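Novice: No sequence on hand, only this structure:
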């Protein structure tokens, strides 16, 4: 019944700017992309918060990226929301890239760690200016995660390069049946005792 909508139309017309009116109508009709576009036209923070909420709920974060690409602060907020969304779907490497686009390097490092992307995690730790002890602890955590995730060759590399643990590296190379790497490591560090065992 058109009469049902007249009251709504009158209320929207009196109290809101045109973009807000259009957004309210589009929300009412379930036209989510259009509602998001109209909310993006509004300069106030409440409208942006509503736009971000709508984008999260309706899976429109990629569309929101396009709408807010020219506003650095709002774009960063959209990218952070997108990174959270990717993380909940276990797309940690993609989430790390979104966190970087949002300017959240610590969160990106955590996502790289979750993804098992140890090189990127350690490179970012260095870029963040972490001290040697903190980097060593990160490397140990990454190596432990990799050992459990059936990637002992990478864990061995971390043991060797960051933890300076020749024994652990040779053992992990052997576990991975990377015999040449195990032998080369033992020879390189003059650990003949490891070759015999």
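Specialist: In hand now; what should we look at? As the structure is a computational prediction, the values presented were derived from the model and not from experiment.
Novice: CA only for contacts and neighbour counts going forward, please
Specialist: Will do.
Novice: quick one: contacts for residue 152?
Specialist: By Cα atoms under 8 Å, 6 or more residues apart in numbering, the residues touching residue 152 are 143, 146, 172, 173, 175, 176.
Novice: Excluding sequence neighbours, find me the nearest residue to residue 118.
Specialist: Distances taken as Cα to Cα, 6 or more residues apart in numbering place residue 142 nearest to residue 118, at 6.5 Å, with adjacent residues excluded.
Novice: Helices along this protein, start to end?
Specialist: Applying DSSP state H to the chain gives helices spanning 2-15, 18-29, 32-40, 45-57, 61-67, 72-88, 92-101, 105-115, 118-127, 132-148, 152-161, 166-175, 179-188, 192-196.
Novice: contact partners of the fourth one?
Specialist: Among residues not part of helix 45-57, those counted as contacts by Cα under 8 Å, 6+ apart are 32, 36, 39, 40, 42, 60, 61, 63, 64, 74, 78, 81.
Novice: Quick check on the residues you listed: which are buried?
Specialist: The neighbour-count test (16 or more other Cα atoms under 10 Å) marks 32, 36, 39, 40, 42, 60, 61, 64, 74, 78, 81 as buried among the contacts of helix 45-57.
Novice: got JSON lines for those, with distance to residue 22 too?
Specialist: Formatted as JSON lines, those follow (distance: Cα to Cα, whole Å):
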{"residue": "32", "distance to residue 22": "11"}
{"residue": "36", "distance to residue 22": "10"}
{"residue": "39", "distance to residue 22": "9"}
{"residue": "40", "distance to residue 22": "11"}
{"residue": "42", "distance to residue 22": "11"}
{"residue": "60", "distance to residue 22": "18"}
{"residue": "61", "distance to residue 22": "20"}
{"residue": "64", "distance to residue 22": "17"}
{"residue": "74", "distance to residue 22": "21"}
{"residue": "78", "distance to residue 22": "22"}
{"residue": "81", "distance to residue 22": "25"}
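Novice: Second structure follows, compare the two:
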């Protein structure tokens, strides 16, 4: 059978050679400092993840990163339990896991948005920040998002099914991105591939970069 996902092994080998060790450092950092009660630990995570992934969080922060760090620390009572629940999940972004992921993402994005210049949305930074704390969380990357929505890329890219309505309290753009990631995961499972959030992001990013 011809795969609908060519170059799967090659793309993952490319990732192993170029980015796996860097991301491993970020995963390890968040595993060792998972909570949001220590201000210094939060500073380290925000600065290192933000810079490593060029998320633009510093550009959006009107008064520097201090208020962002304070917002994360002030959210510890609900953020830390939420991330703990997501960490217990296998890193497969399946449809049944998306609502819990997207609700926590939406709440954190709104909290941080209160401290950005002109209320700029921070869905990309929040997705990346959450992902390194809980690998099941899909990363919102502009390159991957555009590719998943391309008209000539895959049949379901044109419109999402009515079976996936946007829940309340979530960022709609992030929710739709997550649903598309889960649809890729469905296809990968049918082909016997490994549908982790990281591997899907890696694959689609490299596909888009070669077009």
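Specialist: That came through, no problem. Since this is a predicted model, take the numbers as computed values, not measurements.
Novice: Give me the TM-score for this pair.
Specialist: Here the TM-score for the pair of chains, by TM-score structural alignment, normalised by the length of structure 1, is 0.25; 80 aligned residues with a Cα RMSD of 5.1 Å.
Novice: Among the buried ones among the contacts of helix 45-57 of structure 1, which one lies nearest to residue 2 of structure 1?
Specialist: residue 32 (21.7 Å; Cα to Cα).
Novice: hang on, that closest one packs against residue 26?
Specialist: Yes - at 6.6 Å, residue 32 of structure 1 counts as touching residue 26 under the criterion of Cα atoms under 8 Å.
Novice: List the residues that contact the residue sitting nearest the centre point of structure 1.
Specialist: The centre of structure 1 sits closest to residue 95, judged by Cα atoms, centre = their mean, with a distance of 2.2 Å. Residues in contact with residue 95 of structure 1, defined by Cα under 8 Å, 6+ apart, are 82, 83, 84, 85, 86, 87, 108, 111.
Novice: one more time with 6 Å, if that's ok
Specialist: The contact partners of residue 95 of structure 1, by Cα atoms under 6 Å, 6 or more residues apart in numbering, come to 83, 86, 87.
Novice: Could you pull out the buried residues of the helix or strand harbouring residue 199 of structure 2?
Specialist: Taking DSSP states H and E as the definition, residue 199 of structure 2 sits inside helix 197-210. For helix 197-210 of structure 2, a neighbour-count test (16+ other Cα under 10 Å) marks 197, 198, 199, 200, 201, 202, 203, 204, 205, 206, 207 as buried.
Novice: and what of stretch 107-126 of structure 1?
Specialist: Neighbour-count burial for stretch 107-126 of structure 1 flags 107-118, 120-122, 124-125 (criterion: 16+ other Cα under 10 Å).
Novice: Distance check, residue 62 of structure 1 against residue 115 of structure 1.
Specialist: Applying Cα to Cα, to the nearest Å, the value for residue 62 of structure 1 to residue 115 of structure 1 is 22 Å.
Novice: If you could redo that for residue 56 of structure 1, that was the one I meant.
Specialist: Using Cα to Cα, residue 56 of structure 1 is found at 23 Å from residue 115 of structure 1.
Novice: and if you look at residue 186 of structure 1?
Specialist: Distance from residue 186 of structure 1 to residue 115 of structure 1, counting by Cα to Cα: 30 Å.
Novice: Likewise for residue 93 of structure 1?
Specialist: As judged by Cα to Cα, residue 93 of structure 1 and residue 115 of structure 1 stand 6 Å apart.
Novice: likewise residue 167 of structure 1?
Specialist: Separation of residue 167 of structure 1 from residue 115 of structure 1 (Cα to Cα): 26 Å.
Novice: go on, residue 148 of structure 1?
Specialist: From residue 148 of structure 1 to residue 115 of structure 1 the distance is 13 Å (Cα to Cα).
Novice: ditto for residue 39 of structure 1
Specialist: Between residue 39 of structure 1 and residue 115 of structure 1 the computed distance is 35 Å (Cα to Cα).
Novice: out of the contacts of residue 95 of structure 1, which is most surrounded?
Specialist: residue 83 (29 neighbours; other Cα atoms under 10 Å).
Novice: which non-adjacent residue is nearest that residue?
Specialist: Nearest non-adjacent residue to residue 83 of structure 1, counting by Cα to Cα, 6+ apart: residue 95, 4.4 Å away.
Novice: From residue 39 of structure 1, how far off is the one you found?
Specialist: In this view, residue 95 of structure 1 and residue 39 of structure 1 are 25 Å apart by Cα to Cα.
Novice: swap in residue 138 of structure 1?
Specialist: Distance, residue 138 of structure 1 to residue 39 of structure 1, using Cα to Cα: 42 Å.
Novice: Repeat that for residue 180 of structure 1.
Specialist: 61 Å.
Novice: so where does the closest residue to residue 145 of structure 2 other than its chain neighbours fall, helix or strand?
Specialist: For residue 145 of structure 2, ignoring the flanking residues on the chain, the nearest one in space by Cα to Cα, 6+ apart is residue 177 at 6.5 Å. Per DSSP H and E, residue 177 of structure 2 falls inside helix 172-190.
Novice: So which bits of that helix are buried?
Specialist: Residues 174-186, 188 are the ones in helix 172-190 of structure 2 that count as buried (16+ other Cα under 10 Å).
Novice: Any chance of a markdown table for those residues, columns distance to residue 133 of structure 2?
Specialist: Listed next are the buried residues of helix 172-190 of structure 2 as a markdown table, based on distance: Cα to Cα, whole Å:
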| residue | distance to residue 133 of structure 2 |
| --- | --- |
| 174 | 18 |
| 175 | 19 |
| 176 | 22 |
| 177 | 19 |
| 178 | 17 |
| 179 | 20 |
| 180 | 22 |
| 181 | 19 |
| 182 | 19 |
| 183 | 23 |
| 184 | 22 |
| 185 | 21 |
| 186 | 24 |
| 188 | 24 |
